[in-house]
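Colleague: what shape does this take:
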Amino acid sequence: MESTPRSIRPHIALFGRRNVGKSSLINALTGQQVALVSDTPGTTTDPVYKNMELLPLGPVVMIDTAGLDDVGELGQLRVEATRQVMRKTDLALVVLEPRKELKESERTLLDTLRHGRTPFLVVVNKCDTAELPDHLLEELKGMGIAPVAVSAKTGAGIEELRGRHIQARLKDFDAGTILGDLVHPGEVVILVVPIDLAAPKGRLILPQVQTIRDLLDADCLTVVVKERELRAALEMLRRPPALVVTDSQAFLKVAGDVPRGVPFTSFSVLFARYKGDLSAYLDGIRSLKGLTPGSRILVSETCTHHQVADDIGRVKIPRWMRQTYGGDLKFEFSQGASLPADLAQYRLVIQCGGCMVNRRTVLDHIATCQAAGVPITNYGILIAHLHGVLEEAIKPFGLSLD
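Modeller: Predicted coordinates:
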């Protein structure tokens, strides 16, 4: 369970004011001393992420956040970091105390969640110290919220919260399949994996590993080759493979070697669907004809990977874009799970594959760009387009640019 990638685990985050018992509740839910507990307000400063196994759900990421009412200059920065956590959360637990009424910061949080896309539960902690006041119950009822009463100290209500309520809210969470719906048991799939400067020493990158596992789960025969070995591998097979999947950088070589009638795509295109929204990314490609000299383009890298001399996002994509659309395009770069505040200044956002973050983060990026009226596309989709093979690469999904 500990080796399950964080990017495919449900992210459960706890939000609330200082000293309502968020850290204590995490410890009670997990049965471990995961979070530091103190009566001193503001003990939790930065969001704390912990990979856990939460039965009966299985592997999850628990996130402890700073108090919504943190004060001072640093406090406001902590509150903003807490808000950023919400954008990647699959289930929010709003932790309250059994007081007479909600505080303004709590009302604002609940209003945001009620009108947003994130499932949430309201948990009233410390029920061992006081009963739920009728006024608080009526206020929550008026919002359509039925709170769950627990005590992290005594354990009252914890099992029901974990085994019933959390599980029910996450019942629709499904990491999905990468390509299991595109192939059938017993079919052969060839994966083309170049070994270049960006390849990690002694291992494969996460999308390649996840794709292999997905094919094993689909009972497929998986053949892994480097790009120069593809033609030999095809000649050794008694029948054509059901699908060829390549690294985006080897698109042209693979397109030339794959026989007519054999479908092919890339890891990046697969993960564009798995982590994001193919339709939105294709809309981004359609917008490219509107680029003009001086157009500003944001390349968004959701992780802080080590950059190499021929970096795909910072070197190759800008070079290919300038070759295709003119040399006066202006590229800017961002790293991390957050997008810049002023997106309207960009004509296009190019999103990385998002292999190290969860799907909720990528979908939030897409929604944020759409709200700002800025087209967004994905590394793999864009590279396939620039190499003239996008139509072929999206055929396995029944899609077309037309």
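Colleague: please count neighbours and contacts with C-alpha atoms only from this point.
Modeller: Will do.
Colleague: nearest spatial neighbour of Ala156, skipping sequence neighbours?
Modeller: Val150 (5.3 Å; CA to CA, 6 or more residues apart in numbering).
Colleague: residue contacts, the one you found?
Modeller: Val123, Val124, Asn125, Lys126, Cys127, Asp128, Ala156, Gly157, Ile158, Leu161 (CA atoms under 8 Å, 6 or more residues apart in numbering).
Colleague: and these, which are buried?
Modeller: Val123, Val124, Asn125, Lys126, Cys127, Ala156, Gly157, Ile158, Leu161 (16 or more other CA atoms under 10 Å).
Colleague: can I get the residues you listed in CSV with distance to Asp69 and secondary structure?
Modeller: Formatted as CSV, the buried ones among the contacts of Val150 follow (distance: CA to CA, whole Å; DSSP: H, G, I helix; E, B strand; the rest coil):
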residue, distance to Asp69, secondary structure
Val123, 18, strand
Val124, 17, strand
Asn125, 17, coil
Lys126, 19, coil
Cys127, 21, coil
Ala156, 27, coil
Gly157, 26, coil
Ile158, 25, helix
Leu161, 25, helix
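Colleague: related to what we said a few turns ago, spatially, which two of the contacts of Val150 are the most separated?
Modeller: Asp128 and Leu161 (15.7 Å; CA to CA).
Colleague: ok, which stretches of the stretch 201-350 of the chain are helices?
Modeller: With DSSP state H, counting those that start in this stretch as the criterion, the stretch 201-350 of the chain has helices at 206-217, 230-236, 251-257, 267-275, 278-286, 317-325.
Colleague: looking at those, which one is packed in the most?
Modeller: helix 267-275 (a mean of 24; mean count of other CA atoms under 10 Å).
Colleague: and this one, please, so the two structures can be compared:
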Amino acid sequence: MMARSLQKHVVIVGRVNAGKSTLFNSIMGSDAAIVSEERGTTTDAVRKSIEVPGLGPVVFIDTAGFDDDTALSAERLKKTRAEFNKADAFIYTLDNGDEAILSELAKYNKPIIKVIMAIDRDVSYDYGEGVLYKDDSSREEIFSALKKVLNTEEESLLAGLVDRGATIVMVMPQDAAAPKGRLIKAQVEAIREALEKGMTSIVVGDERLEEVRDRFTGIDLVICDSRVFKKVYDVFGDTCKVTSFSVLFSKMKGDIDYFIESAKKFDNFKGDEKVLIAEACTHPPLNEDIGTVKIPAMLKKRFGDGLEFTFTRADDFDDIEGYDMIIHCGGCMFNRAHVMSRVEEAKRKGIAMTNYGVTIAYLQNILDRISR
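Modeller: Got it, this is the predicted structure:
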């Protein structure tokens, strides 16, 4: 099945005991979430993918209820709100006193499908607008509503760069930062898309670049790990397009124009700025880690040791006030809605935000020459 980061995310929201988990289980066709009359049964978000006709695989997320009055209510509600930035759409299970919650959801500017849960309780009141969910067959109404509001255009790494049938070289260094026994997600997605579009992929490390350049003719594009951006550009830059996996993911997941515009603000750095480096992955930092080691070292070499760095991982992005620059990873583990929520927050607060690949291209003086 398609990776979850490329699937649409639908977050189920509502008050405690409003039928969220019952709805989630009905959509899944299984008991994926615990259902109980006990208040506050759902604690952490429960997520599961299902194939929706006309949409493909979709991630549905069951969340803890609002107005939870248990001892852990504040923490549960914090986790529920953390899911909102990942949503492409909301399903709201209607109940009494929903106005404040619906007003909060409306601030996210995402579609809201209202559902009246009659599958596990009597509904004798008239809520007007909304899907009346009586049994499992009511799923089709939910799916129809989702198809009307979700963009079904498939995300693409290579759109606008090369045509079908192109020849691509993918440079994947296998050093200590490379995951043992597997490829990183960005590399996997690039190979998958190239295969689907009938392209020829030549996969190589960074030690045989000249040999590949001289041996193969008609190379249309070279995609590399950002760590070897300049090395690869020096070999292939005069003969074909060159970019990085991180740049391509920042284009597909985020706002590449804002990232490039923000990177140019490095020109005004004085050497005492505060920089937030945000990593979507949860792997522990390595000795050659690009986010915690290599990029800070490159920035210090350019601007001095007075720069102040803060590092965050996964969902930790709560407080970005006071930073002069945010440098984000490619976001291959996040869906587009999640990355864009961070971009929009940075824009609202007037904070420059760029990404790993764009930053390295800037520091190596090739930003204006990379393809995207």
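Colleague: give the equivalent position in structure 2 for Asp111 of structure 1.
Modeller: Taking TM-score structural alignment, the alignment pairs Asp111 of structure 1 with Ser103 from structure 2.
Colleague: give me the element its match is part of.
Modeller: Assigning secondary structure by DSSP states H and E places Ser103 of structure 2 in helix 99-106.
Colleague: measure the aligned residue in structure 2 for the residue nearest to Ala156 of structure 1 to Thr93 of structure 2 for me?
Modeller: In structure 2, the residue paired with Val150 of structure 1 is Tyr133, using TM-score structural alignment. With distances taken as CA to CA, to the nearest Å, Tyr133 of structure 2 is found 10 Å from Thr93 of structure 2.
Colleague: ok now do Glu227 of structure 1, which residues does it touch?
Modeller: Counting by CA under 8 Å, 6+ apart, Glu227 of structure 1 touches Val192, Val193, Pro194, Ala250, Lys253, Val254.
Colleague: and the gap between Arg78 of structure 1 and Asp64 of structure 1?
Modeller: Applying CA to CA to Arg78 of structure 1 and Asp64 of structure 1 gives a distance of 12 Å.
Colleague: of those two, who's got more company?
Modeller: Asp64 (28 against 24; other CA atoms under 10 Å).
Colleague: so the most centrally placed residue in structure 2, which state does it fall into?
Modeller: Geometric centre of structure 2, nearest residue: Phe334, 2.3 Å, by CA atoms, centre = their mean. Classification of Phe334 of structure 2 by DSSP: H, G, I helix; E, B strand; the rest coil places it in coil.
Colleague: if I read this right, Val339 of structure 2 contacts Met252, doesn't it?
Modeller: No - assessed by CA atoms under 8 Å, Val339 of structure 2 is found out of contact with Met252, at 10.0 Å.
Colleague: contacting residues around the equivalent of Phe66 of structure 2 over in structure 1?
Modeller: Counting by TM-score structural alignment, Phe66 of structure 2 corresponds to Leu68 in structure 1. The contact partners of Leu68 of structure 1, taken as CA under 8 Å, 6+ apart, are Phe15, Gly16, Arg17, Arg18, Val79, Thr82, Ser105, Glu106.
Colleague: repeat the analysis, applying 10 Å as the threshold.
Modeller: Listed by CA atoms under 10 Å, 6 or more residues apart in numbering, the contact set of Leu68 of structure 1 reads 15-18, 42, 75-76, 78-80, 82-83, 105-106, 108-109.
Colleague: buried ones only from those, please, as a PyMOL command.
Modeller: Selection of buried members from the contacts of Leu68 of structure 1 for PyMOL, criterion 16+ other CA under 10 Å:
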select buried, resi 15+16+17+18+42+75+78+79+82+83+106
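Colleague: what about the contacts of Leu68 of structure 1, which are in helices?
Modeller: Gly75, Gln76, Arg78, Val79, Glu80, Thr82, Arg83, Ser105, Glu106, Thr108, Leu109 (DSSP state H).
Colleague: in structure 2, what residue corresponds to the fourth one?
Modeller: Pointing back at Val79 of structure 1 there. The equivalent of Val79 of structure 1 in structure 2 is Leu77 (alignment by TM-score structural alignment).
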